[in-house]
Structure formats: C-alpha cells, structure tokens
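Trainee: Predicted coordinates and the sequence they were generated for:
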Amino acid sequence: MGNHTVSGTPHEMKRLNKRIILQTIRSKGKISRVGISRETTISRTTVSQIIDELLAEGVIREVGVGDSSGQGGRKPIQLAIDDHAGYVVGIDVGGSSITMALCNLGGEVCQKQTIPTRKPLEILRFFLDVRRFLEELSIPLDKVVGLGVGAPGITRFHDGVVISAPSLEWENLPLKERMEDYFQLPVYVENDVNLAALGECWLGAGREKRHVIMVTVGTGIGCGLILNGELYRGANWASGEIGYMLTDADAVERWNDPIYAGFGFLESKAGGPAILREYHRRLDLTGTAMDKQTAKDIFDAFREGDPKAAEVIGEASRHLAAGIANVISLFDPEVVILGGGLFGSADILLPIIERTVRKLTPMQPEIRISQLGDLAGAVGGGALVLKEHDSVFQGVL
C-alpha cells in the first residue's frame, strides 16, 4: 500500500487510518496486525488499537493463524472483513424497469427484484415499491447502511436532486431529501450510468482498472467515466451525457427530431425506441404491417435477413460506434464497458463498434460487454453507499 503520512486532528487521523487499514485488509483478503503495519507503515500500536475496535464493532473477524516468522515465535492471527457485518441496498431506476438489490460488504447480491417502471413514475408509488422490497429482506433493517439510487438523467450528487430525467418525467426532484424523510436511512442519489460504472469497477468488467468508460444503451444512451480511479461528475453534474452528442455534422443546422422531449441526437438515432421508430417509418412508406414492437424484434428480424431491419440497425450502429470512438479519443481509457438492453444483441453491435474504433482512433482500449448486466446499476448503488457514507464501513471497498 505504500507509505501513508497523515495530518490533521487526532479524530481525522484516526478515521483515515481506519479507512487505510480496512482497504488493506480488503485488498489482501486476510492479513495479520503485523502485516497491516508493514503494508501501511502505520505504527503497530495504532494498528492494534484500531483492529480491537473493528473486532468489537463486528466489521472484521479473526480467520485463523498464519505462518510464523523465520525466527519462530507465535503464529500471527489473520484478520478479514466480515462481509455480513452490514448491507447496502442499490436501486436502479430505469426508463422501463426498476432493479433493487441487497448486497453485503463483499458485493454478494443477497436478494434482488426487478419491477416494471410505471410512467410517469409517481414518487409515492416508487417509495411504496422500495418499502415493500425492504420489508421482505431476510436481514434486520438496522443492518442496512444506506440506499444508493440511480436515476436516468442529470443528477446533482451533493444534495441528491434529480435535475432532469425525461423518461420518468422527473424535473428538479429533491429525491435524496424525500427518501431520507420517508425511509429514515442515509440515501445517495447518482446518475444511473455512473452507478453502473461503479458496479462494474467493484465486481465486474472494470475490476482493478483505474480508467474506465461505461456506455449503456437502452431507452436512452449514457456514459459513466471513472478517471484515475474516481467517478468524474463534471462541473454541472452532467458528465457523460453522450446522448446529446452529434455524430452527423449536418445535424448542427437541420436536426429537430428527438425521440422523447429532452432527449439528444445520438439517443434519438441509436437508442432502443429510436431504432423501433425508424423501422416503423421505413415500413410505413411501403404500407407493410408493423408487427415489431421492441428493438429486440428489429434485431431478430435482422438475423432473419430482413433488409429494412439491416438498414436501420446498420445506420444506428454507425452513429453509436462513432460516438464511442469520440469518447475514447477524449479520455484514453484502459477499457470500455458496454451495457444496457441493446447489448443483448452484442453479437451484431460489438463487431461494428470494434471495427470503427480500430479505424478512427489511435487508442485501442479493450472493449468488453458488461459482466453484471441488468444488476450493474443496483450493485453500483451499493458501492456508492460504501464509498460515500461516513460510517465504520467506509473503506471496505
């Protein structure tokens, strides 16, 4: 872990040392007091005091003994995080579904539920759905550290206001304040794609990476940016809103055709509803019956040789690939993670994106499909609580 020099009040120093010690135990899996002191250069006395507190609080546990030193002597007691000492709840509010997950401190998903999103999403109805999930948990509610909530749009993290979520018809909604009043639990609110990026970096395709781009394509298109190991939110909490990206220079003057009010150019060309709309427009010109009702239907038709589906998906894929290439050129990531409902058809989309990136950018990051799938945002909600909540559990990630 390297040499850690801390300054400040004794309370601040103790908090920082506790976090460093927890992170060291997590990264090593199990380690002795002497090993922690050696890894962190925190004095053995301080390490021992903090370890005794963490043991009393139940955050860590003794897990046997390790090998003694070459000089013999007592074998050191090994310590590990107790993953069941606390739990976090992640809630991913999407344009078409809401996914809720209970995770322990190790990221294991202990319970989960997905329900359809009712539009417009009335806040009380949403609260009742979350309350029902909490009431059905197999653990006492006092073991829940907090709730991490993702909304599909621009969110202001510091006070938890959803500035704009067009697919839910939410605008300037003080979600954090209202949820904390209702549930009497700490609540953290973040953009849903940012949460998905955090989830993938905790447990999925971005694990142990420090420069990660997560692109999700579903109802809309979003991008989460992990830069040098930290979530980048932007000056106005709107970083990664690549749905507004222009991938056609002519659109600067002539485009005025959003798929939904408030949606941008790219998501109106390459999002799921946009693909369906364009397919129907082209069929309408030929008078053909419109039996396809989802973007998945269009991809299935593509696989069956439907020429109109091939035209529509080809055009949408080119717009999407160009947008991803632009983001790679800006941020030079180690890995790009692709998620969201549309990447259920990764067999079609991924080769086009890889080919475009190779052609258009000097950087060649690894491009991966999300490992967590529909759970990425909910798992990321749990990760957000563990990163941000000022409690004994802060630092176990």
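Mentor: Arrived safely, thanks for sending.
Trainee: C-alpha only now, for contacts and for neighbours.
Mentor: OK.
Trainee: Tell me who's in contact with the residue nearest the centre of the chain.
Mentor: Closest residue to the average C-alpha location of the chain: A196 at 1.8 Å, with CA atoms, centre = their mean. A196 makes contacts with M214, G224, A376, G377, A378, V379, G380, as judged by CA atoms under 8 Å, 6 or more residues apart in numbering.
Trainee: same question, H211
Mentor: The contact partners of H211, taken as CA under 8 Å, 6+ apart, are L225, I226, L227, N228, G229, D332, P333, E334, V335.
Trainee: was I right about the last one contacting G206?
Mentor: Looking back up the chat, that one is V335. Yes - applying CA atoms under 8 Å, one finds V335 in contact with G206, separated by 7.1 Å.
Trainee: For those two, indicate the residue with more neighbours.
Mentor: Remark: of V335 and G206, G206 carries more neighbours, 25 against 20, as counted by other CA atoms under 10 Å.
Trainee: another structure for you, compare them:
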Amino acid sequence: MANQTGRGGLHQHNLSQVLQQIFNNQPISRVEIAHRLNLNKSTVSALYNELDQQGYIHEIGAGSSTSAGGRKPMLVKINGRYGYTISFDLGFRHLHVIANYLDGRIIFQGRIQLQQHDLQEVLHRINDQIDRSLAADTTQQGLLGIGFSIHGVVAHNQIINSPFIDMGKLDLADYYQQRYHIPVLLENEANLVAIYQRDFGQATNEANILAISIHRGIGAGIILDGQLYRGRHGQAGEIGRSLMFTHDTDDQQYRKVEDFCSEDAIIEQVQHQTNRANLDRRTLVQLNQAGDAIVQASLNKFSRSIAKVIYNVAISLAPTAIYLSSPLIEAIPELLTAILAEIKALGLQTPIQLTTPANLAPLLGCCALVTHEVLNLQDYELSFTDLVN
C-alpha cells in the first residue's frame, strides 16, 4: 500500500481496515465493524458508504437483533461479482489456469497440454484463455488482474531464472500490462504455495510457516511474521541448490540437494537403473504399485533424503508449521508416512502436513496475491478460507 501521511493517509488506512474487516468476517454489520476497529459508528458509516459507491460490497439483508431489541443490523459481504482475476502456473509440460471472483470463489480452472514448449506457444495458450474468460465474463468491472506462478527465481516482478522456458528479452509483466491495462504480478511457485497456506489454507493463524515444494526441483516459500520473505534478489528458499556432500569433504565431492531428492532425480535414477526411456511420474507410480523393487528402493532413498532436507531447513528457520507440496507424494501417500517417520526419528517436533491438491495451491496463492493488489490491501491480512470451502 502506498505510504501516505496526514489526514488523507489516516482516511485511506481506515478505509482499508473497514474493507479488510468485511472481507475477513463476512457477513458483517457496520456495528460489528465499528466494535472490532474501535471506531465511532458515523466514521464507519461514511467509510462503508464510500466502499458501497465504489461497488466493492454487497448488502445481503438484515441480521439478528440484539438481546436489547431495536433495529436489526444490515449485513454486508464482498461483492464477488465486482470483477475477477486470472492466474497461470507455467509448468514444464502443462499450463494450469484458474479464474476467481473478487472474493476468491472459483469461476473455472483448467490444465492445458503444451505440445511445443516454446515462448510463442505459451503466449498463445495464455492469450486464448484470457480471451475466452473475457468473452464469458458477467462481472461488473471485468478482468481486474493477472498472476503468474513461475518455477524459478522472481525478483521485482521479473523472471530472473527459470529452467522451464526461455523468455528471452520479453518482460512478461509489461507485455500483459500493456495488453490489458491491469496489474500483472509474477511470483515464485513455492512462495505462492506459502501464500496459499496463509490466506486460503490451514495456516491462517500461523505467523511463521514453511512451504516446501517438490517438483522437478525443490523450493521453499517462507512466511515470517505473516509476510512473505523473498530475500536478496528473490533467492530465499532455493533449497534445491543447497549442497550435499557425497564423499570425504576434503575431496570436495558434492552435488545439489535436488540432484538426490527432487522428482526429476528419482525418475533419472530409475531410468538409469532400468534402461527405460521417457519415464514420467505416472509410470513411476504404476511401477511402484506393481511392486517394482528398483522403484521402491529409489523411493525409500527419496523419503530418507527429503526428511533430512526438511529437518535442516526447519532447524534453521524454526517455523511453527511445515507444508509439503508434491504431486509425487500426493500420488503415493505412503511416502508421506515414511517421511514423517524419518523426521520423527530425527527428533523434529514441528507439525508437517501435505498440501492438496498440489497443482491448485500455487494458483490460489496467485489469486490471493493479485487480490491483495487490486484491493490495494498489500499490507493487510486477508482470509479466503470461509469463502471457498
């Protein structure tokens, strides 16, 4: 939120607080807002009327009267039909998309197969999804903002590094801002999983959480004191690049963590040992179900290795809760059981839960990020939990 001082700054702060209270506690009355914010009723009514004129809120009828009787208070909630956001997860083989009303309710979601993983195909698919959403739109203000989940390093709303797609000289945010004249936000996929858990998920009351995303690589989203921690140049949480020593340290024989316990690492190990080509997650799951000894040995090694990674990160950051996001673990639930057993043996007491479905978390995290932006509530907590469950 822009820094403001004086009377104008106070007014904007109070307006934001009223909007936040409506978003987080809907349906709610003006009396309850005044009570929660310790503001007088006339001030809240003026702010309420301003939000009503802007179209952000919607009255739904009278609530229950108090024990003292009197007029029943009018209840209000966020006007979800004010507009919508659309978010994309730029994966390796697929493009995932979701559209949400302003209050977070899902309009549609989809998964698009990428035939040729090049920039022009990706842009064509994205443009097609946006144009389709605009053609079917029935909201008052239409498309309010666009978000992108990036499997790579993002800083200052630009892709610094991504192993999946070469953007060349294209500034993705600027491209879509110029095309649609609305806010466009880019964020790291693991960071968005952390935002999802903070705003949509089970961590709405947790100030310090860690979201570990295990896909082709390994990354971590870090929430400290309720805020996303990105670090220098957006590189916080790049735990897959941490080093693991494989022999005597004097020989300096070491490899990256993701070379041992990412999804790609497991697939590569199995391919090497079985001479299979084009192995993917689905085939890996099928081989495990069939009792393939090589696959099961690799998965056991994965469980032990990822448990150590989680332990090391947890004792460094001391989060109150840890959330794992992994399509592989989601497809093979016994992996989570094995990981938790390993972590318990290491003595870590931090609660650990699996984020499901893994492909939806970054998209909803992206929705939350963009919604904060379009409501100008970047520094205010928003809870979507009761809106989508």
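Mentor: That came through fine. In this text, all values refer to a predicted model and were calculated from it rather than measured experimentally.
Trainee: one step back: could you list which of the contacts of A196 of the first structure belong to strands?
Mentor: Among the contacts of A196 of the first structure, the residues falling in strands (DSSP state E) are M214, G224.
Trainee: out of the contacts of A196 of the first structure, which one sits closest to R368 of the first structure?
Mentor: Proximity of the contacts of A196 of the first structure to R368 of the first structure (CA to CA) peaks at M214, which lies at 9.5 Å.
Trainee: Can you tell me how far the closest one is from K359 of the first structure?
Mentor: Distance of M214 of the first structure to K359 of the first structure, given as CA to CA, to the nearest Å: 20 Å.
Trainee: So for these two, which sits in the more crowded spot?
Mentor: Higher neighbour count among M214 of the first structure and K359: M214, with 30 against 11, using other CA under 10 Å.
Trainee: what's the matching residue for that one over in the second structure?
Mentor: The pairwise alignment with the second structure assigns M214 of the first structure to A211, based on TM-score structural alignment.
Trainee: check contacts around its match.
Mentor: Counting by CA under 8 Å, 6+ apart, the residues that A211 of the second structure touches are A190, N191, V193, A194, A220, G221, I222, I322, Y323, L324, S325.
Trainee: please redo it, this time with the cut-off set to 7 Å
Mentor: With contact taken as CA atoms under 7 Å, 6 or more residues apart in numbering, A211 of the second structure is in contact with A190, V193, A194, A220, G221, I222, I322, Y323, L324.
Trainee: swap in I28 of the second structure?
Mentor: I22, L75, V76, K77.
Trainee: Count the residues that sit near G147 of the second structure.
Mentor: 26.
Trainee: mind checking how far it is from H372 of the second structure?
Mentor: Separation of G147 of the second structure from H372 of the second structure (CA to CA) stands at 12 Å.
Trainee: Also G240 of the second structure?
Mentor: The spacing between G240 of the second structure and H372 of the second structure, counted by CA to CA, is 29 Å.
Trainee: before we move on, what about D379 of the second structure?
Mentor: 8 Å.
Trainee: Show me which of those two is the more surrounded one.
Mentor: More neighbours surround H372 than the other of D379 of the second structure and H372, with 18 against 13 (other CA under 10 Å).
Trainee: can you redo the contacts of A211 of the second structure as TSV with distance to Q54 of the second structure?
Mentor: Shown next, in TSV, are the contacts of A211 of the second structure (distance: CA to CA, whole Å):
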residue	distance to Q54 of the second structure
A190	34
V193	31
A194	31
A220	38
G221	34
I222	34
I322	39
Y323	38
L324	40
